[in-house]
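In: missing the sequence, but the structure's below:
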């Protein structure tokens, strides 16, 4: 007679292997599902592997997928999030994707197969594949920074932040504004923040705006802004992030442009390093510590109330 495995139990119950594993290791499982699992185990005389159960009990794990690890806001968020979850008895397993979407998607499934308790994704974009995972996987998944349908998202109000910045600058500059925007695949910054900025400027009567596409990196932004300023100098540059703004400061210094007398520069983020530039950068601070705390707190709530 073939030995009964945890996969066999899961198939008979009609749930994922991780749900059965959670039950065997004392995790939270819906009462109705728990009764069915208990009945199938009794009927099959299933004997779980004692070593595997001991190993599983050693650590409760949350997977954290990051697009990059060199962002100041990301590091602050991760530190807060990790500390909160550690105090709740969880180990945070961090995976860096280097902004590679395929790597991100692969690791969502990899973490699930590793039987982690939950997954947090600091997302740069949301695709149909992400939506499929929300429906398919039976563990809590939280998206940070991007909104996902039928799932849990922790986001900034990028439209409101953008509009406030647009209005602020629109009161000080009437024309010849450059806006450093990012790809539309980034719903939060590439669409919502952009809409807010343009609306804020329009509210103040500013319509002479040139949108210049770049990414979130310092080097690419520096090269693009340098080339643009060689062709025509702007009176103001609105950056999508503080890191972009620091690249603009470098260009301005090389060109001998006085800030803010000849060029106004604004950003988003509120990085500590932004305090080092002179004159001080005008920016909207995104509270990444609060974001990390809320994300971790939400994950614990989902784990405690999980309906699976």
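Out: Nice, thanks for sending it over. Note that the structure is a prediction, hence the values are computed from the model and not measured.

In: C-alpha only now, for contacts and for neighbours.
Out: OK.

In: Would you map the helices across the stretch 201-308 of the chain?
Out: 218-231, 242-255, 288-305 (DSSP state H, counting those that start in this stretch).

In: got the buried residues for the first one?
Out: Going back to what we said before, that points to helix 218-231. By 16 or more other C-alpha atoms under 10 Å, the buried positions in helix 218-231 come out as 218, 221, 222, 224, 225, 226.

In: And the second one, by the same measure?
Out: Going by neighbour count (16+ other C-alpha under 10 Å), the buried part of helix 242-255 is 242, 243, 244, 245, 246, 247, 248, 249, 250, 251, 252.

In: Let me know the angle separating it from helix 218-231.
Out: Relative orientation of helix 242-255 with respect to helix 218-231: 40 degrees, computed using axes from the mean of the first three to the mean of the last three C-alpha atoms, to 10 degrees.

In: got it, and the longest one?
Out: Between the axis of helix 288-305 and that of helix 218-231 there is an angle of 140 degrees, by the same axes, to 10 degrees.

In: okay, now the one to match up with it:
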């Protein structure tokens, strides 16, 4: 069905239908006639035609690093709930942690004139920095704090610091940290710095903390814990950058004959669903991932509304809640 045919059914002009679809001024009577005609016919406006008329569409590019992540799922749910309420649609792009795919999707979104982009970022590269700088559509980054880029991120340092304090309060003296690549500034670098700051403030030498880097997986936690036990068999406190890594570390510790938490305290971060369904229940930090998605979407919609107008670069840091369970 064409716009002209819809206009005939509604008894209005094509210009009136165009104004209705694109949010232009229109009397309430004509709006009701057009709305009724759309419901009757199931008419859907052509996105390409809308792009030619307005320079953009009602679509938001949502670029994520991987689909099989609890944090990504929660952030995506927050984003989509706000966009749907505002009449926008999310186009999901999964980069599978591939930097080149990330850049390609940024370019694709821009070339197809989406109204804006929300990107769940992992780490900054010179190529990504250049790509962000060259964008001519609004963008909000979630999960990382990038210089001069609107973003919503988390207090990873503070959460790691407070969790480590819980372990130290149990008089643990042989500590280890299982982290992730520090190209990921939020999860890798900031969480490691939080742990080290807590150790230092407690009066322990920073070099007394053993550090091992692992992939974002249970298996990665298993392997990293095996390496740590070879270095120091009497480890009595393990701080992990994620809950999945903590689950793997716990598995290895049990196989080594360690009692949890009697012999070894273990903590994770992210408050993954699995942490509350194992024995002992995992002590962790809850980050407000769904809220971060909601705030990112609201910030982007505000930027779209004010497109072209100068304004501040909003960078929002969200807090966390410690879930002090049984593993410390």
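Out: The structure has been received and is ready for your questions. The model shown is predicted, which means the values in this text are computed figures rather than measured ones.

In: picking that back up, which of the helices of the stretch 201-308 of the first structure sits closest to residue 166 of the first structure?
Out: If you check each of the helices of the stretch 201-308 of the first structure against residue 166 of the first structure by C-alpha to C-alpha, helix 242-255 wins as the nearest, at 15.3 Å.

In: Mean distance between the closest one and the second structure after superposition?
Out: On superposition with the second structure, the mean distance recorded for helix 242-255 of the first structure (mean C-alpha distance after the TM-score superposition for the first structure) is 1.4 Å.

In: Touching that helix from outside, list them.
Out: With contacts defined as C-alpha atoms under 8 Å, 6 or more residues apart in numbering, helix 242-255 of the first structure is touched by 180, 216-219, 221-222, 225-226, 238-239, 258-259, 265-271, 274, 277, 281, 283.

In: and the residues you listed, which are buried?
Out: So, of the contacts of helix 242-255 of the first structure, 180, 216, 218, 221-222, 225-226, 238-239, 259, 265-271, 274, 281, 283 end up buried under the neighbour-count rule (16+ other C-alpha under 10 Å).

In: Tell me who's in contact with residue 318 of the second structure.
Out: Residues near residue 318 of the second structure by C-alpha under 8 Å, 6+ apart: 152, 153, 154, 155, 287, 288, 292.

In: Strands - which of those land there?
Out: Among the contacts of residue 318 of the second structure, the members falling in strands (DSSP state E) are 152, 153, 154, 287.

In: just the residues you listed now: which is nearest residue 4 of the second structure?
Out: residue 152 (43.3 Å).

In: how far away is that closest one from residue 46 of the second structure?
Out: Going from residue 152 of the second structure to residue 46 of the second structure by C-alpha to C-alpha, to the nearest Å gives 33 Å.

In: Which one of the two is surrounded by more residues?
Out: Between residue 152 of the second structure and residue 46, counted using other C-alpha atoms under 10 Å, the more crowded position is residue 152 (27 against 11).

In: what residue of the first structure matches up with that one?
Out: By TM-score structural alignment, residue 152 of the second structure lines up with residue 154 in the first structure.

In: which residue packs closest to its match, ignoring adjacent ones?
Out: residue 144 (4.8 Å; C-alpha to C-alpha, 6 or more residues apart in numbering).

In: okay, how far is it across stretch 9-18 of the first structure, tip to tip?
Out: Start-to-end, stretch 9-18 of the first structure (C-alpha to C-alpha) is 11 Å.

In: can you list the residues that contact it?
Out: In contact with stretch 9-18 of the first structure (C-alpha under 8 Å, 6+ apart) are residues 6, 7, 19, 20, 33, 36, 37, 40, 41, 113, 115, 138.

In: residues near the fifth one, how many?
Out: In terms of burial, residue 33 of the first structure registers 18 neighbours under the definition other C-alpha under 10 Å.

In: Would you mind finding the match for it in the second structure?
Out: Looking across to the second structure (by TM-score structural alignment), residue 33 of the first structure lines up with no residue whatsoever.
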